[in-house]
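Novice: okay, predicted coordinates and the sequence, questions at the end:
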Amino acid sequence: MAEPARAVADLIVDRLRAWRVPRVFGYPGEAVAAIVTAIERAGGDPGFVRVRHEETAGFMATGHAKFTGGVGVCLANHGPGAVRLLPGLYDAKLDGQPVVAIVGEQARSPLGGAYQQGIEPTRLFADACGQFLRVARTAEQVPILIDRAIRVASATRSPTCVVVPDILQLAAVPDPFPAQGGSSAMAPGLPPARVVPHGSDLNAAAHVIGAGQRVAILVGQGAAGAASEILELADRVDAGVAASLLGKPVLDERLPFHTGVLGHAGGAASAQLMAGCDTLVLIGTNNPWTDFYPLPGEANAVQIDIDGRKLATRYPVSVPLVGDAAETLRALLPLVPNRQNRQWRDLVEGTVDRAREEAIARTDEPGEPVNPRRVLYELSARMPADGSVTVDVGSVTYWYARHLQLPVGARAQVCGTLAAVGTALPYAVAAKLAAPDRPVIALTGDGAMQVDGLAELVTIADRWHQWPDPRLVVLVLNNRDRAGREGPGWGAGDGRRGSATGALPLPDVPYAGWARLLGLHGVRVDRPELVGAAWDEALAADRPTVLEAVVDPAVRLDPPELPFAHLRGAPAGGAGPGDRRWRDQRLREHAIEELS
């Protein structure tokens, strides 16, 4: 069947262009061939990023949304291609990112007719894209469905999906396409609103914060852009500040009262801050590691979030505030009394000093051949101020959380809530395409690299010549071990992870050599004294680089329960709810004693 001069597929591209979608991530296939051809006819507006696997298309769309704040768009064929989009869409759903999936459908046989690769897309995407999921049946529907999908994704910060049968994509349409009543496309754009809580709620929140003696602030990704307001609040009440894993880039981690990341990937200082506080302010965070929050009832809490559905889901909240973080804090600050408690701040800063000294000391511990902590620590001093960091899931997440200090202005993203392995490379491609004049560093392990990363290096090799700044460094921590080595206490509080999973050996792949085969640069380092020089070489290369660090699999992750329990005088063994309550009470008493 000859393709018409203008088809429904062109209407889809028109709407994407009207919404200023810069690029579509996808993999061509029979059920979306007409859309891919229409994108090519559009001359690069929007661009089409051909990936090696539909799963990475979904992750790239989510990575685009995370790094730019805009809507990520991905495209997938019917059948298995559509199935492979799901991980990326769930990543968008769980981390609250706007993503639109456009999925082709074979309409040559009735649904349910057991046709080859036949699936029911509305059932497949019903949960991931629950805010908006529609199947187009007429040409007149298509523009408004694309508009609504983008608008709903933006408004709800969630993934949406439009399914378009392949035959419909090829249907001829007049040029220009007429607007017909309710079927006409909507005006593109979603102007941001100013969302601020009511004055009575702000007063109630100010009263709770002002009454606190030991205030802790936990910031998440929703606090981005509110750094100055957070610091002013912290100084007004001498609060200590911790960050969720997704909130790590929000504040300068070199601040003397910044305790670092909270949770299993974090350190003891943040756990101690939470256990010692009597007032908790949650700003733009839905941190799932509730084991590290104060025990319910031990702290009064105020929570600020633009999405009211996330309020009080992790901790009992005395005053919930629906609003943008920066706007809400600006309205709140004049109401909070200037009630400084230097003793509490000194206690927090002392804890931070000890934690940082210990972290540096642990990077100097020997490894066979290299201590992985050292690799991330050496990057801190070399991290470009305008750089972006993408972090995979695995032991590298721990070393990133504890040993990489991000400079002010650097951006960083991780697959936080879904915690899917193999996301650092897709995120890095999305970040680089969004800002090709800025360096990008992807942090991954060998297990994650073998999931999708080796294939997506082909995508990087295909595109890097177009980038004004060619620096895209992929760090691979090669420890030949799929399982993280977990220290004692890892399972404290959940009862599900009480012992290490043991060694799961991986094939020893020549990652740096594979990069060189693709025309990229490759550096392999297996001596600790050469780690810094390896980073210098990778960051100075004239093309993307794979930095392969051969690291010791025996270096344990050691979540913070051990130093935490030691400080509180708790026995090393045992981690039941009663033990934790006793330890928390001991630390709280310790804090009060030092303040009295």
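Specialist: The structure has been received and is ready for your questions.
Novice: please make it C-alpha for all contacts and neighbour counts, starting now.
Specialist: Will do.
Novice: residue 330 in helix, strand or coil?
Specialist: Secondary structure state of residue 330, per DSSP: H, G, I helix; E, B strand; the rest coil, is helix.
Novice: what about it, distance to residue 230?
Specialist: 9 Å (Cα to Cα, to the nearest Å).
Novice: these two: who's more crowded?
Specialist: Between residue 330 and residue 230, residue 230 has the larger neighbour count (other Cα atoms under 10 Å), namely 24 against 17.
Novice: and the more buried one, what element?
Specialist: Secondary structure assignment for residue 230, by DSSP states H and E: helix 227-237.
Novice: now the residue minimising distance to the centre of the chain. Nearest residue, chain neighbours left out?
Specialist: Nearest to the mean C-alpha position of the chain, by Cα atoms, centre = their mean, lies residue 414 at 3.3 Å. Nearest in space to residue 414, with sequence neighbours left out and distances taken as Cα to Cα, 6 or more residues apart in numbering, is residue 391 at 4.9 Å.
Novice: confirm for me that the one you found is in contact with residue 416.
Specialist: No - Residue 391 is not in contact with residue 416 according to Cα atoms under 8 Å; the separation is 9.6 Å.
Novice: returning to what we had before: so what secondary structure elements neighbour the helix holding residue 230?
Specialist: helix 325-332 (3 or more Cα pairs under 8 Å, 6 or more residues apart in numbering; DSSP states H and E).
Novice: secondary structure class for residue 563?
Specialist: Assignment for residue 563 (three-state DSSP): helix.
Novice: go on, residue 522?
Specialist: strand.
Novice: distance of it from residue 511?
Specialist: According to Cα to Cα, residue 522 and residue 511 sit 8 Å apart.
Novice: and for these two, which residues touch both?
Specialist: 546, 548 (Cα atoms under 8 Å, 6 or more residues apart in numbering).
Novice: residue 391 and residue 416: which is more packed in?
Specialist: residue 391 (27 against 18).
Novice: give me the number of residues near residue 173?
Specialist: That count, for residue 173 with other Cα under 10 Å as the rule, works out to 18.
Novice: centre of the chain to the longest helix anywhere in the chain, how far?
Specialist: Assignment by DSSP state H gives helix 342-363 as the longest helix of the chain. Here the centre of helix 342-363 is set off from its chain's centre by 27 Å, with Cα atoms, centre = their mean, to the nearest Å.
Novice: which strands or helices does that helix pack on?
Specialist: Applying 3+ Cα pairs under 8 Å, 6+ apart, we find helix 342-363 packed against strand 258-261, helix 268-276, helix 372-380, helix 395-403, helix 577-595.
Novice: and here is the other one:
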Amino acid sequence: MADASDVLVERLIAWGVDTVFGIPGDGINGVFEALRKQKDRIRFVHMRHEESAAFAACAYAKFTGRLGVCVATSGPGGIHLLNGLYDAKMDGAPVLAITGMQHSDLIGTFTQQDVQLDKLFIDVAVYNERVMSGAHMESVADLAIRSALNARGVSHITIPVDVQVQDANKGRSSRDPQHHTTSTPAYFDQLPARVELEHAADILNRGKKIAILAGRGALHATSELEEMAQRLGAPVVKALLGKACVPDDSPYTTGGIGLLGTAPSQDVMEDCDTLFIVGSSYPYIEFLPKPGTVKCVQIDVDAQRIGLRHPADVGLVGDTRTCLRALLPLLKDHDGSFLKKAQKAKADWQKLLEERGTRDDKPMKPQVMGWELGKRIPANAIVTSDSGTITTWWARYVPALRGQKHSCSGNLATMACGLPYAIGAAVAYPDRPVYCIIGDGGLSMLMGELITVAAYKLNIKIVVIKNNTLGQIKWEQMVFLGNPEYACDLYPADFSAIARGAGLDAIRIEDAKTCGSQLDLLANKKEPVLIEAVVDQFTPPMPAKIKASQALKLGEALARGEPNATRIALTNAYDKVRELV
């Protein structure tokens, strides 16, 4: 007799799922028994926190394009999944969350862990259902999986503990057929109407200074983006989640956009007369051309995203690579002068990054660690980052090479995702090295996953940029609001010792002069290791172009009692003088 949990696991396997991240518990024991019986066909990865399980499933989905799956027990276990699931929702990653509930006859009676998780998950999930009986399981599982894949979002199934072990055929309705279809419609490959393609081509052909803004939807269209950039003479500016869509050493890109971006990218956005948005809904519209000043063509697989950030004269709904291939034959060759100007600006910017990344100040500048690390990450690596000042050092100083994969928490911008992301990546690609670039604040939140890395002997290099402060928050308090920093200091934990206690090898880097040689010692090491890089906490993640309002707010913060005013003023004045010289 197959029970509901057996059917669930069989449907996962039938859909090609080979990995589940999570933590067991008595509210989900029926599902775990089914996983145990199928352990040769589907792998369970035991995390140390349910939030990490959801992050790992999200990263697995981002890096593979396949369904990420996480599982948690009833009540608090399911609640802990939510942050990672919102990360998946906001970045368009297909994830299935499976949770337990109390006995069906105790729900709503104030029993232990009586949390109706289907009600709690109503906002995060595109498909969200409570399984009512064993016979209900198959159709719900198939719909949940199909919905997550089709909508590129989160599906959630919650199953009372007694239902988990119910006969899957008992009481089955005559209107409930067997659901054995495991395919999704290939509507993403469908082309927009010919008239829309021709309208888009006409706008692009008329443009003299075209900027391409590419995001996560263009990660699989590298060749097409570069061919498009060549044809249009258009620099490719990259949103953060699109970091790997064109390699940073490509002559066609000026790098990232926004506070974490580059000066040449901002110049391109300010000078263009035509904006071509490819697979991006970059949210910070203050870095885009002002509406009405440029013509705009946008490609996105999700019709909801068309015109969301900038008015689009033409919106092409479809897969980016398919649409780019259809557009290319309709486009004329442009003279390339706009691209050449951007390339020169990029070369100047690169010299500035090198100057910042090769300094030998004490304490060590965080840019030095980014620069030295960026030169050594192999071309087949997967790189994850966290949220905070660390995101700037990764975005600017660690180049995306052709063949690499890079990601972070995009629209949610949550801390603590970096290490679980790396675990998801390493499990998905055991033959590829994974680099996790994380701050001490982010690592502290889910530090138990160091044990997970050690337990599974995952090939992850965990690079902790340690400045003993919540740096991003500190600078936001000063530069955005003009307030002195408050409550941002972190106790200076010894992460090398903590890592060794968790079963990992660890090294400590604090001298810029030996940073590169210490990293060289790890070049061929396949075992996991933690690298604790101690850096100057008074080096801010400066925007590519500083606005007068930002400088004014910083001045206000220093004048209003900022406890480190002298150090901050001297550090920034000294750095600015060096750059000018």
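Specialist: Arrived safely, thanks for sending. Model, not experiment: these values are computed from the prediction.
Novice: can you calculate the TM-score here?
Specialist: The TM-score (TM-score structural alignment, normalised by the length of structure 2) is 0.91; 553 aligned residues with a Cα RMSD of 2.3 Å.
Novice: who touches stretch 394-407 of structure 2?
Specialist: 63, 240-241, 243-244, 246-249, 255-256, 260-262, 353, 357, 367, 370-371, 373-375, 379-385, 437.
Novice: what residues sit buried inside it?
Specialist: 394-407 (16 or more other Cα atoms under 10 Å).
Novice: stretch 95-109 of structure 1 too?
Specialist: For stretch 95-109 of structure 1, a neighbour-count test (16+ other Cα under 10 Å) marks 95, 96, 97, 98, 99, 100, 101, 102, 103, 104, 105, 106 as buried.
Novice: check stretch 164-180 of structure 2 too.
Specialist: For stretch 164-180 of structure 2, the neighbour count (16+ other Cα under 10 Å) marks 164, 165, 166, 167, 168, 169 as buried.
Novice: can these go into JSON lines with extra columns for secondary structure?
Specialist: As requested, these are exported to JSON lines (three-state DSSP):
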{"residue": "164", "secondary structure": "helix"}
{"residue": "165", "secondary structure": "coil"}
{"residue": "166", "secondary structure": "coil"}
{"residue": "167", "secondary structure": "strand"}
{"residue": "168", "secondary structure": "coil"}
{"residue": "169", "secondary structure": "coil"}
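Novice: kindly indicate which of the residues you listed lies nearest residue 553 of structure 2.
Specialist: residue 164 (57.2 Å; Cα to Cα).
Novice: now for the closest one: what does it line up with in structure 1?
Specialist: In structure 1, the residue equivalent to residue 164 of structure 2 is residue 169, according to TM-score structural alignment.
Novice: check the gap between its match and residue 404 of structure 1 for me.
Specialist: From residue 169 of structure 1 to residue 404 of structure 1 the distance is 48 Å (Cα to Cα).
Novice: next, residue 49 of structure 1: secondary structure please.
Specialist: Applying three-state DSSP: residue 49 of structure 1 is strand.
Novice: what of residue 308 of structure 2?
Specialist: Relying on three-state DSSP, one would call residue 308 of structure 2 coil.
Novice: and for it, nearest residue in space, chain neighbours not counted?
Specialist: Closest to residue 308 of structure 2 by Cα to Cα, 6+ apart is residue 281, at 7.0 Å.
Novice: ok, the one you found - how many residues close by?
Specialist: Neighbours of residue 281 of structure 2 under the rule other Cα under 10 Å: 23.
Novice: tell me the counterpart of it in structure 1.
Specialist: Using TM-score structural alignment, residue 281 of structure 2 sits opposite residue 286 in structure 1.
Novice: was I right about its match contacting residue 314?
Specialist: Yes - Residue 286 of structure 1 is in contact with residue 314 according to Cα under 8 Å; the separation is 6.9 Å.
Novice: can you map out the helices along the stretch 401-550 of structure 2?
Specialist: Per DSSP state H, counting those that start in this stretch, the stretch 401-550 of structure 2 carries helices over the ranges 418-428, 440-445, 449-455, 471-479, 495-501, 512-520, 548-559.
Novice: meant to ask about the stretch 51-200 of structure 1, not that
Specialist: Going by DSSP H, counting those that start in this stretch, the stretch 51-200 of structure 1 shows helices at 54-68, 80-94, 121-124, 141-156, 166-170, 199-211.
Novice: which residues touch residue 318 of structure 2?
Specialist: Contacts of residue 318 of structure 2 by Cα under 8 Å, 6+ apart are 188, 189, 190, 191, 192, 299, 300, 301, 302.
Novice: apart from its neighbours in sequence, what residue is nearest it?
Specialist: Leaving aside its sequence neighbours, residue 318 of structure 2 sits nearest to residue 301 (Cα to Cα, 6+ apart; 4.3 Å).
Novice: that neighbour contacts residue 323, doesn't it?
Specialist: No - at 9.8 Å, residue 301 of structure 2 does not count as touching residue 323 under the criterion of Cα under 8 Å.
Novice: what touches both of these two?
Specialist: Taking Cα under 8 Å, 6+ apart as the contact rule, residue 301 of structure 2 and residue 323 touch no residue in common.
Novice: how about the residue mapped onto residue 148 of structure 1 from structure 2, what does it touch?
Specialist: Superposed on structure 2 with TM-score structural alignment, residue 148 of structure 1 falls opposite residue 143. Listed by Cα under 8 Å, 6+ apart, the contact set of residue 143 of structure 2 reads residue 127.
Novice: measure residue 143 of structure 2 to residue 159 of structure 2 for me?
Specialist: For residue 143 of structure 2, the distance to residue 159 of structure 2 - Cα to Cα - is 15 Å.
Novice: now do residue 178 of structure 2
Specialist: Counting by Cα to Cα, the gap from residue 178 of structure 2 to residue 159 of structure 2 is 20 Å.
Novice: residue in structure 1 matching residue 88 of structure 2?
Specialist: Residue 88 of structure 2 maps onto residue 92 in structure 1, by TM-score structural alignment.
Novice: ugh, wrong one, residue 7 of structure 2
Specialist: Match for residue 7 of structure 2 (TM-score structural alignment): residue 11.
Novice: got the angle between the host helix or strand of its match and helix 141-156?
Specialist: Element membership of residue 11 of structure 1 [criterion: DSSP H and E] is helix 8-18. Angle between the axes of helix 8-18 of structure 1 and helix 141-156 is 30 degrees (criterion: axes from the mean of the first three to the mean of the last three Cα atoms, to 10 degrees).
Novice: could you tell me where whichever helix or strand comes after helix 8-18 of structure 1 falls in structure 2?
Specialist: Reading on from helix 8-18 of structure 1 to the C-terminus, the next helix or strand found by DSSP H and E is strand 23-26. Under TM-score structural alignment, strand 23-26 of structure 1 corresponds to residues 19-22 of structure 2.
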